[in-house]
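Colleague: here's a sequence, model it:
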Amino acid sequence: MFVGILLVALIATVGIRNVVPADALAPAIVTLLFGVAALTAGFALLCRRDRFRVMWFDLAGGLTFIGVVISVLIEPDQMIRLLTLSDQPE
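Modeller: Sure thing, here's the model as predicted:
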C-alpha cells in the first residue's frame, strides 16, 4: 500500500510538473505528501481495530518523513519567490 501511495504521488508530480513552475515543484510535492499523510492519519483515527490502526499511523508517519526529507531540498529563495507578488522587484 505504501508503494502504491508513493506511485500515485509520483504520477501526481509528473502531472503537476506542467502546471507549476520548476521552482514550485518541490514545495508542491511536499504539500501533497503532507496532505496525504494527514488524510491517512485521519483514517487511522476512524479505524477501530488496533492492528490496522497502527499500520495506518505507520504509513502516515512514513509519508511525513518523506515529506520532511524532500523539504530539505527546498532552497529559501524558492519559498520567497512563491510568497512574493510577481509585479514587485526583488
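Colleague: CA only for contacts and neighbour counts going forward, please
Modeller: Noted.
Colleague: ok, now which ones touch residue 44?
Modeller: Residue 44 sits next to 52, 53, 54, 56, 57 when contact means CA atoms under 8 Å, 6 or more residues apart in numbering.
Colleague: what's the answer for residue 68, then?
Modeller: Counting by CA under 8 Å, 6+ apart, residue 68 has contacts residue 30.
Colleague: repeat that for 10 Å
Modeller: Shown in contact with residue 68 (CA atoms under 10 Å, 6 or more residues apart in numbering): 30, 33, 34, 62.
Colleague: and the last one, helix, strand or coil?
Modeller: Think residue 62. Here residue 62 is recorded as helix under DSSP: H, G, I helix; E, B strand; the rest coil.
Colleague: was I right about it contacting residue 38?
Modeller: No - counting by CA atoms under 10 Å, residue 62 sits too far from residue 38 to count as a contact (11.4 Å).
Colleague: please give me the structure for this one as well, since I'd like to look at both together:
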Amino acid sequence: MQQQAAAWKQAGVPDHEIAARNFEAVLASAKQARQMLLPQHRIYEAGTSKEEQDALMDKALASYDQVIEQLSVLIQRTRIHVVEE
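Modeller: Modelled structure (predicted):
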C-alpha cells in the first residue's frame, strides 16, 4: 500500500484522494475477510461446540459489518470534505 501511495503522490494525486484510496483498500480487505465468516465458509475446530463457535463468528461478523459501514462513511466524508473546501 505504501508503494502505491508513493506512486500516486509522485503522479500528483492529492493527499485526500490517496487517503480515500487507502481506505478503499482496507475496506476491500475487510469485505473479503467478512466473507470467510459467513456460514457457508465456516470451518469448525474440535473441542468447542459448533454453537459456541457460531456465536463467536456471528459476533465477529457484526464487528466487520460495523467496520465496513464506518470505512464507507469515512471514504465518503474524506472526498466530500475536500470538495466543500
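Colleague: what's the TM-score here?
Modeller: Remark: TM-score between the superposed chains equals 0.56 [TM-score structural alignment, normalised by the length of the second structure]; 62 aligned residues with a CA RMSD of 2.6 Å.
Colleague: what about the aligned partner of residue 58 of the first structure in the second structure, neighbour count?
Modeller: In the second structure, residue 58 of the first structure lines up with residue 59, judged by TM-score structural alignment. Residues within reach of residue 59 of the second structure, counting by other CA atoms under 10 Å, total 13.
Colleague: list the contacts of residue 59 of the second structure.
Modeller: Residue 59 of the second structure is in contact with 37, 53, 65, counting by CA under 10 Å, 6+ apart.
Colleague: which of those count as buried?
Modeller: The neighbour count (16 or more other CA atoms under 10 Å) marks residue 37 as buried among the contacts of residue 59 of the second structure.
Colleague: for residue 18 of the second structure, state which of the contacts of residue 59 of the second structure is nearest.
Modeller: residue 65 (23.7 Å; CA to CA).
Colleague: correct me, but the closest one touches residue 30?
Modeller: Yes - at 8.8 Å, residue 65 of the second structure counts as touching residue 30 under the criterion of CA under 10 Å.
Colleague: need the overlap of contacts for the two.
Modeller: In contact with both residue 65 of the second structure and residue 30: residue 71, using CA under 10 Å, 6+ apart.
Colleague: report the secondary structure state of the most centrally placed residue in the first structure.
Modeller: Geometric centre of the first structure, nearest residue: residue 33, 1.9 Å, by CA atoms, centre = their mean. Assigned by three-state DSSP, the conformation of residue 33 of the first structure is helix.
Colleague: can you name the residues that contact the corresponding residue of the second structure for it?
Modeller: In the second structure, residue 33 of the first structure lines up with residue 30, judged by TM-score structural alignment. The contact partners of residue 30 of the second structure, by CA under 10 Å, 6+ apart, come to 24, 64, 65, 67, 68, 71.
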